[in-house]
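[1] Need a 3D model of the sequence below.
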Amino acid sequence: MNHEIRYPVRVLLADDHALVRAGLAALLDAHPQIAVVGEAADGGQAIELTQNAEPDVVLMDLSMPGVDGITATRELLALRPQTQVLVLTSFSDRDRVRDALAAGAIGYLLKDSDPQDVVAGVLAAAKQGSPLDPRVARTLLTEGAVGPKPQLPPLSPRELDVLRLVAKGMANKQVGRALGISERTVKVHLGNVFRRIGVQDRTSAALWARENLT
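    Modelled structure (predicted):
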């Protein structure tokens, strides 16, 4: 199924600090292609508001009272899988990152990021890109690097091309345009790549590429 982007991108903010929500709302609403459609103070509210506001992107904190961000991510995506969850948190430890990505988050940013990186991350997430703070990627790669790298699986030149562009944060449509192939063909190549390198999603594939193809 093609993922058509509608503008403005509808964003729901989920953070238990009112001051953080206010700052994010001001930042994002100032962009002509983004509209904040709701604010949640905890994970339970995020799940409820996602069903009512139908956001394209949920900007999700992880540490919140009641229902935490990881649980909220998993539950709201089960109810509305077309929404993209972009984590925005203070925590960059490997376990939290992996848990968030396993729950279905498409990207992971840190709260001390440059404001424009947050804006760019929201727009990338809406296009099914995988925005990932470089420090988070480094944490995953360095903490997970034990022993020699495994032998690379037999990926075709075209599959490698697709994987490298995905690792740069490109969405399927952008990859197809860059390579002169259809979005459907990109999805076929990605399915083959996922199977051969043993991952389940594009974010994990991007991390794998950064570790093994550099």
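[2] drop to CA atoms for contacts and neighbour counts, all remaining ones
    Fine.
[3] Secondary structure element for the closest residue to residue 159 other than its chain neighbours, which one?
    Nearest residue to residue 159, sequence neighbours excluded (C-alpha to C-alpha, 6 or more residues apart in numbering): residue 189, at 5.7 Å. Using DSSP states H and E, residue 189 sits within helix 183-197.
[4] packing partners for that helix?
    On a contact count with 3 or more C-alpha pairs under 8 Å, 6 or more residues apart in numbering; DSSP states H and E, helix 183-197 meets helix 157-167, helix 172-179, helix 202-212.
[5] Output the ones you listed as a markdown table; include the columns distance to residue 33 and mean neighbour count.
    Putting the helices and strands packed on helix 183-197 into a markdown table (distance: least, C-alpha to C-alpha, whole Å; neighbours: other C-alpha atoms under 10 Å) gives the following:
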| stretch | distance to residue 33 | mean neighbour count |
| --- | --- | --- |
| helix 157-167 | 23 | 19 |
| helix 172-179 | 18 | 18 |
| helix 202-212 | 24 | 19 |
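[6] Turn those helices into TSV, columns for distance to residue 11.
    Converted to TSV, the helices and strands packed on helix 183-197 look like this (distance: least, C-alpha to C-alpha, whole Å):
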stretch	distance to residue 11
helix 157-167	23
helix 172-179	21
helix 202-212	20
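[7] To check against the first, give me the structure of this:
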Amino acid sequence: MSGLIKILLVDDHAIVRAGFRLLLASEATLAVVAEAERGEAACQLYWELQPDVTVLDLSMPGIGGLETLRRICQRDSQAKVLVFSVHDESVYVNRAMAAGAKGYITKSSAPGILVAAIQTIAQGGVYIEQGLLNAPPAAQAADYRAIIETLSAREFDIFLLLAKGLTAHKIAEELCLGYKTVANYGTQIKAKLKVASVAELAHIAMVLGVMKG
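    The predicted structure is shown next:
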């Protein structure tokens, strides 16, 4: 995408939001168009403003960050939400990505990582801070790898493109296939891997090392 990236910033600490806003203001392509300190307000602002990227904390009063993420992504499957949290445990990363997040970074990360993550997600990619994704249990990882190895060349191509955040329409254009064909492939791939979302495909691709975060 080109032009200004509109950002909704969601964190319950005013001083934290002020710091983020100052950092993001140094980038000419980024603009914080609204802020919220609770999930309920964040959802309302999301529907009203349709930001390009929502930067979301998980630990908030009210419905909390994870429920906020779920509500936004259930209503808008194309929502681009970056979780920015103090939590670096894999359980938080896994739950956020399964709920529909397109990225996850920690508040202890270098300032440039926030900017890079926002830009990557705005362009349709997935960004997870290096070191956050622990390998799944050995048996599960082996199952994933075995399944991926059975995919046809075309299925594997589509798996990687879906994991990178491309829509079925964009994949159809890139591979010169019909939209329904790509959609059917996507459904089959998710069924084989027993996942429901593109974010989960991205997670599998990254933990198995077939796609870099």
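[8] Next, the buried residues of the helix holding residue 189 of the first structure.
    183, 186-187, 189-191, 193-194, 197 (16 or more other C-alpha atoms under 10 Å).
[9] Run a quick neighbour tally on the counterpart of residue 64 of the first structure in the second structure.
    For residue 64 of the first structure, the aligned residue in the second structure is residue 60 (criterion: TM-score structural alignment). Neighbourhood size, residue 60 of the second structure [other C-alpha atoms under 10 Å]: 18.
[10] Ok, residue 32 of the first structure next?
    Using other C-alpha under 10 Å: residue 32 of the first structure sits among 10 other residues.
[11] one step back: against residue 128 of the first structure, how distant is the residue nearest to residue 159 of the first structure?
    Counting by C-alpha to C-alpha, to the nearest Å, the gap from residue 189 of the first structure to residue 128 of the first structure is 16 Å.
[12] My read is that the residue nearest to residue 159 of the first structure contacts residue 162, right?
    Yes - between residue 189 of the first structure and residue 162 there is a contact under C-alpha atoms under 8 Å: 7.2 Å.
[13] sorry, back to before: out of the helices and strands packed on helix 183-197 of the first structure, flag the one nearest residue 99 of the first structure.
    Counting by C-alpha to C-alpha, residue 99 of the first structure lies closest to helix 202-212 out of those; the figure is 11.9 Å.
[14] Contacts for the closest one, please.
    The contact list for helix 202-212 of the first structure, computed with C-alpha atoms under 8 Å, 6 or more residues apart in numbering, reads 101, 106-107, 130, 137, 141, 149, 152, 163-164, 166-169, 190, 193-194, 197, 199.
[15] Would you enumerate the residues in contact with the residue nearest the centre of the second structure?
    By C-alpha atoms, centre = their mean, the mean C-alpha position of the second structure lies nearest to residue 102, the distance being 0.5 Å. By C-alpha under 8 Å, 6+ apart, the contact set of residue 102 of the second structure is 80-82, 121, 125-127, 199.
[16] How much space separates it from residue 116 of the second structure?
    Residue 102 of the second structure is 13 Å from residue 116 of the second structure, by C-alpha to C-alpha.
[17] Tell me which stretches of the first structure form helices.
    Per DSSP state H, the first structure carries helices over the ranges 18-29, 43-53, 69-79, 94-103, 115-126, 134-144, 157-167, 172-179, 183-197, 202-212.
[18] and residue 36 of the first structure, which of the ones you listed is closest to it?
    helix 18-29 (6.1 Å).
[19] Superposed on the second structure, what's the mean shift for the closest one?
    Once fitted to the second structure, helix 18-29 of the first structure is off its aligned match by 1.7 Å on average (mean C-alpha distance after the TM-score superposition for the first structure).
[20] any idea how far stretch 193-205 of the second structure is from the chain center?
    11 Å (C-alpha atoms, centre = their mean, to the nearest Å).
[21] hmm, I was thinking of stretch 7-16 of the second structure
    That offset, for stretch 7-16 of the second structure, works out to 18 Å (C-alpha atoms, centre = their mean).
[22] What span of the first structure is that stretch aligned with?
    Going by TM-score structural alignment, stretch 7-16 of the second structure sits over residues 11-20 in the first structure.
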